[in-house]
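*Asks:* Sharing a sequence plus its predicted fold:
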Amino acid sequence: MAVPHPAQLFDGQSATSHDVKVEVRSDGLVVTGPAGQSRRWTFSGLEAASPVRPGETLRLKHTSEPNARLNLPPGLAADQVLEQASHVAGGFNPGKALKFTAIVITGLALFFAVGYAMLNIAPQRIAAMLPAEWRDKLADHTENAFIKDARQCDNPAGKHALAALAGRVAAASSETPDFSVRVFDMPFVNAFALPGGRIVLTGRLIKQADSPEEVAGVIAHELGHTAHLHPEASLVRNIGLQLLISLGTGGSGGDTLGSVAGLLTMLQYSRDAEREADDYAVTILTEGAIDPKGLRHFFEKLSKKEWSIATGKWKDLSSMLSTHPGTGERVEFIKPLPPGEARGVIPDYQWKALKKICS
């Protein structure tokens, strides 16, 4: 049977102290007043009202009565309380720990839920808020991951022809975003819009193209991805804000952006995004009097898988098709200009030079 010990209680309703008896039981304290009224304070709800020091009065409060104070003089009762409720002296409090854990878990769940929603529902809005400096650094990381040791195709005449062709596309609209185009000698057919307005064409694509209108159409299509911030939005969606912040502020993204396969996965666009890029391409090609039939012909070859790649690794344009889904179903959307409305993209001699840009 628990032995009552004398103590003083301040009930928080008046400044007067009350002489009480305290019993230390297995689950907490029973505090009995002079009139026989009692209250129970569980150990889990006990807190120190002032720093606990050996040989001094133990001043307690309880979560059930935050304004009340219980003063236990040094002795057996105080020692028993500190033994049963070690958290009072700064030890572990199971009740508080459980409550804190629940709060943390709930907070993390809400954080990740909101983060997931933002990354998947509004990635383009987030991408639009990225500083230009971050986009440039993201472009450096993604371009380095994609290009690796590939040689940039820099035949002078070919580069001049590419600049002329890109200039024709850029001049088609006053709202064309800033962009750059480079060609790299890579053993597969593909084109990419990277963050920061960088467009990359593979030398194999240039080699397999049948006309400057095809290349102009591809550039216009990739420019559509650039205008709609699809590359940045894709990175937001796939690698999240934390890594974007790390990359944008100078951190290393090598583990995430360390392979062509990984980058291909990140730059896969939805069919809706591809249609947006198609709409943009057809609009600026039409405004610039560049016949969209070149882009249509390019997509027709993709959908029919007419080309083959010498390495065998990228047969049937698997690289291009993997990053540009639904190509076949979009061909019918692209209509050629009426006879007499289209103008040449670049002269024939420049087209021949562009075809040799990687030589």
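*Replies:* Nice, thanks for sending it over.

*Asks:* When you work out contacts or count neighbours from here on, use the C-alpha atoms and nothing else.
*Replies:* Will do.

*Asks:* all strands in this structure, in order from the N-terminus.
*Replies:* 5-10, 18-24, 28-32, 38-42, 46-48, 58-62, 65-72, 151-152, 180-185, 191-194, 198-202 (DSSP state E).

*Asks:* helices and strands around the last one, which ones?
*Replies:* Packing contacts for strand 198-202, counted by 3 or more CA pairs under 8 Å, 6 or more residues apart in numbering; DSSP states H and E, involve strand 180-185, strand 191-194, helix 212-227.

*Asks:* circling back: of the strands of the chain, flag the one that's most buried.
*Replies:* Counting by mean count of other CA atoms under 10 Å, strand 191-194 has the highest mean neighbour count of those, with a mean of 27.

*Asks:* Can you name every helix or strand that that one contacts?
*Replies:* Contact partners of strand 191-194 among helices and strands, from 3+ CA pairs under 8 Å, 6+ apart: helix 132-147, strand 198-202, helix 212-227, helix 230-248.

*Asks:* Looking at those, which is nearest to Asp185?
*Replies:* Closest to Asp185 of these is strand 198-202 (CA to CA; 5.9 Å).

*Asks:* Phe43 and Val24 touch, don't they?
*Replies:* No. Assessed by CA atoms under 8 Å, Phe43 is found out of contact with Val24, at 9.7 Å.

*Asks:* ok, the nearest residue to Arg237 once chain neighbours are set aside - how many residues close by?
*Replies:* In space, and not counting its chain neighbours, Arg237 is closest to Leu119: 5.0 Å by CA to CA, 6 or more residues apart in numbering. Using other CA atoms under 10 Å, Leu119 has 23 neighbouring residues.

*Asks:* ok, Leu119 - contacts?
*Replies:* By CA atoms under 8 Å, 6 or more residues apart in numbering, the contact list for Leu119 reads 126, 236-237, 240.

*Asks:* change it to 10 Å
*Replies:* Taking CA atoms under 10 Å, 6 or more residues apart in numbering as the criterion, Leu119 is in contact with 113, 125-127, 233-241.

*Asks:* Could you list the buried residues of stretch 294-310?
*Replies:* 294-303, 308-309 (16 or more other CA atoms under 10 Å).

*Asks:* Using CSV, lay out those together with distance to His160.
*Replies:* Formatted as CSV, the buried residues of stretch 294-310 follow (distance: CA to CA, whole Å):
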residue, distance to His160
Gly294, 21
Leu295, 22
Arg296, 25
His297, 25
Phe298, 23
Phe299, 26
Glu300, 28
Lys301, 27
Leu302, 28
Ser303, 31
Ser308, 28
Ile309, 27
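
*Asks:* also this one, for the comparison:
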Amino acid sequence: MISGNEEFNDGKTAARHWVTVQLDTDGLRITSDADVIERHWPFEKLRAVEAPRAGQSLRLTCETDPDARMRLSDPVHISALRRQAPQLFLTGLAHPNVRRNASIIVLVLVLLGLLLWQGLPRLSVPIARMIPLAWEQDIGLAFRARLLGGAKVCDGGAGTAALSELTGHLTAGLAVAPEISVMVADRDMVNAFALPGGHIVIFRGLLAKAESADEIAAVLAHEIAHVSERHPTQMALRVMGIGMLAKLLTGDGSTLVELASEVGGALLLLSYSRDMERQADASGRQLLRRAGLSISGMSSFFTRLRENKAAEINLLHGYFSSHPPLGERIAGTDGNDARQPALNAEAWQALKTICD
């Protein structure tokens, strides 16, 4: 049996007491003169108040007496305690509490990841609406920069003005108009896509395939509808996954944008659900009607694409692979509505040649 004097505080007052500490076979027996203090701290219940350091005193508490503190300064006591209660001297992942907590954290992260991925159809809408608009716009810019790389942004003066005019007609039909930013990228891919925060990109290849401003208006209305429903942000949730949720919980917008930049290229690897696409088609038609524009552009564009699909399958893969079948979309947009053209001939020509 090893015994000696050590410093003790019962946690009820600020007073410090010198006590006699005996290391029994099953724990520490703590007593003082006149039996004012009498405690028994089992070895397995001992906890270090702070990480032990070589050559320094050891501060202890006990699970059965959590308010009390004792400072062991005698090297003999500390050495004996190292043999009897080795858990006090474990650090890092070797410590059972750390291992247990780390396991819990990993399990929670895995479950949250699965929840975000598998439960996205239900969760993405409320989570997307939690993101501040300023963050969403910055995230969209980060995605756009990553997706476009070094592609030139076309700015043809009159063509840019025509695009702004067309965008203004369509957004005027929104009950609550988000801030929409539309640009044309100098790439020959037949594609257009919407990003978080109202950023929309049209590729030069899509303009080249279109035969009228009404057809471009139909595509643009479709993408604006995606933005209005915050579909791009919901898809970004899938790409950024648990990292995005962690940033939301910590309120860290800057690193959220960094995360968007890192994973931006993966966004185009995902496709909107068919339900999202049908919703965007229906909302896009409403935008066209409210703007007083013809919806026949959708029908003519889809009809021509179906006729030329075999020859243009590679070009069309980017924009149309995830959309509802062309036959269904044509049936949904067919109509001989006599309305004003989306742009006059001069403005349409300027837009079509915006990258020249």
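*Replies:* Cool, got the structure. As the structure is a prediction and not an experimental result, all values here were calculated from the model.

*Asks:* how about JSON lines for the helices and strands packed on strand 198-202 of the first structure, with distance to Gly75 of the first structure added?
*Replies:* Shown next, in JSON lines, are those (distance: least, CA to CA, whole Å):
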{"stretch": "strand 180-185", "distance to Gly75 of the first structure": "82"}
{"stretch": "strand 191-194", "distance to Gly75 of the first structure": "74"}
{"stretch": "helix 212-227", "distance to Gly75 of the first structure": "76"}
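
*Asks:* Figure out which of the ones you listed is closest to Ala150 of the first structure.
*Replies:* The closest of these to Ala150 of the first structure is strand 180-185. By CA to CA, the value is 6.0 Å.

*Asks:* count of neighbours near Leu229 of the first structure?
*Replies:* Leu229 of the first structure: 23 surrounding residues under other CA under 10 Å.

*Asks:* List the residues that contact it.
*Replies:* Contacts here follow CA under 10 Å, 6+ apart; on that basis Leu229 of the first structure touches 123-128, 193-197, 223, 273.

*Asks:* do the same with Arg146 of the second structure
*Replies:* Shown here is Arg146 of the second structure, whose contacts under the criterion CA under 10 Å, 6+ apart are 140, 260-267.

*Asks:* nearest to Ala342 of the first structure, of the buried residues of stretch 294-310 of the first structure?
*Replies:* Nearest to Ala342 of the first structure, judged by CA to CA, of these is Gly294 at 11.3 Å.

*Asks:* longest single helix anywhere in the second structure?
*Replies:* helix 96-118 (DSSP state H).

*Asks:* just to revisit the earlier point, tell me which of the contacts of Leu119 of the first structure is nearest to Glu143 of the first structure?
*Replies:* The closest of the contacts of Leu119 of the first structure to Glu143 of the first structure turns out to be Leu235 (CA to CA; 13.0 Å).

*Asks:* which residues touch the closest one?
*Replies:* Here Leu235 of the first structure is in contact with 119, 123, 127, 138, 142, 194-195, 241, 243-244, 263, 266-267 (CA under 10 Å, 6+ apart).

*Asks:* got it, and Thr226 of the first structure?
*Replies:* Going by CA under 10 Å, 6+ apart, Thr226 of the first structure touches 176-179, 192-199, 220, 232, 277.

*Asks:* Quick one: map Asp255 of the first structure onto the second structure.
*Replies:* Using TM-score structural alignment, the equivalent of Asp255 of the first structure in the second structure is Glu262.

*Asks:* So its match is in contact with Met244, correct?
*Replies:* No. With contacts counted by CA atoms under 10 Å, Glu262 of the second structure stays clear of Met244, the gap being 11.9 Å.

*Asks:* The two: which has the busier surroundings?
*Replies:* Using other CA under 10 Å as the criterion, Glu262 of the second structure and Met244 rank with Met244 on top: 22 against 14.

*Asks:* where's that one relative to Asp186 of the second structure, distance?
*Replies:* For Met244 of the second structure, the distance to Asp186 of the second structure equals 31 Å [CA to CA, to the nearest Å].

*Asks:* And Phe193 of the second structure, by the same measure?
*Replies:* 14 Å.

*Asks:* Contact partners for the residue most central in space within the first structure?
*Replies:* The structure's the first structure has its C-alpha centroid closest to Gly240; by CA atoms, centre = their mean the separation is 1.7 Å. If you count contacts by CA under 10 Å, 6+ apart, Gly240 of the first structure has them with 115-116, 118-120, 123, 233-234.

*Asks:* residues shared between the contacts of Glu262 and Met244 of the second structure?
*Replies:* With CA under 10 Å, 6+ apart as the test, Glu262 of the second structure and Met244 both reach Leu256.

*Asks:* Please list all residues in contact with Leu162 of the first structure.
*Replies:* By CA under 10 Å, 6+ apart, the contact set of Leu162 of the first structure is 156, 168, 181-183, 212, 215-216, 346, 350-351, 353-355, 357.

*Asks:* List buried members of those by neighbour count.
*Replies:* Applying 16+ other CA under 10 Å to the contacts of Leu162 of the first structure, the neighbour count classes 168, 181-183, 212, 215-216, 346, 350-351, 353-355, 357 as buried.

*Asks:* Dump those into JSON lines; add distance to Asp79 of the first structure as well.
*Replies:* Formatted as JSON lines, those follow (distance: CA to CA, whole Å):
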{"residue": "Arg168", "distance to Asp79 of the first structure": "88"}
{"residue": "Val181", "distance to Asp79 of the first structure": "78"}
{"residue": "Arg182", "distance to Asp79 of the first structure": "78"}
{"residue": "Val183", "distance to Asp79 of the first structure": "80"}
{"residue": "Pro212", "distance to Asp79 of the first structure": "90"}
{"residue": "Val215", "distance to Asp79 of the first structure": "85"}
{"residue": "Ala216", "distance to Asp79 of the first structure": "85"}
{"residue": "Ile346", "distance to Asp79 of the first structure": "94"}
{"residue": "Gln350", "distance to Asp79 of the first structure": "94"}
{"residue": "Trp351", "distance to Asp79 of the first structure": "93"}
{"residue": "Ala353", "distance to Asp79 of the first structure": "93"}
{"residue": "Leu354", "distance to Asp79 of the first structure": "90"}
{"residue": "Lys355", "distance to Asp79 of the first structure": "90"}
{"residue": "Ile357", "distance to Asp79 of the first structure": "87"}
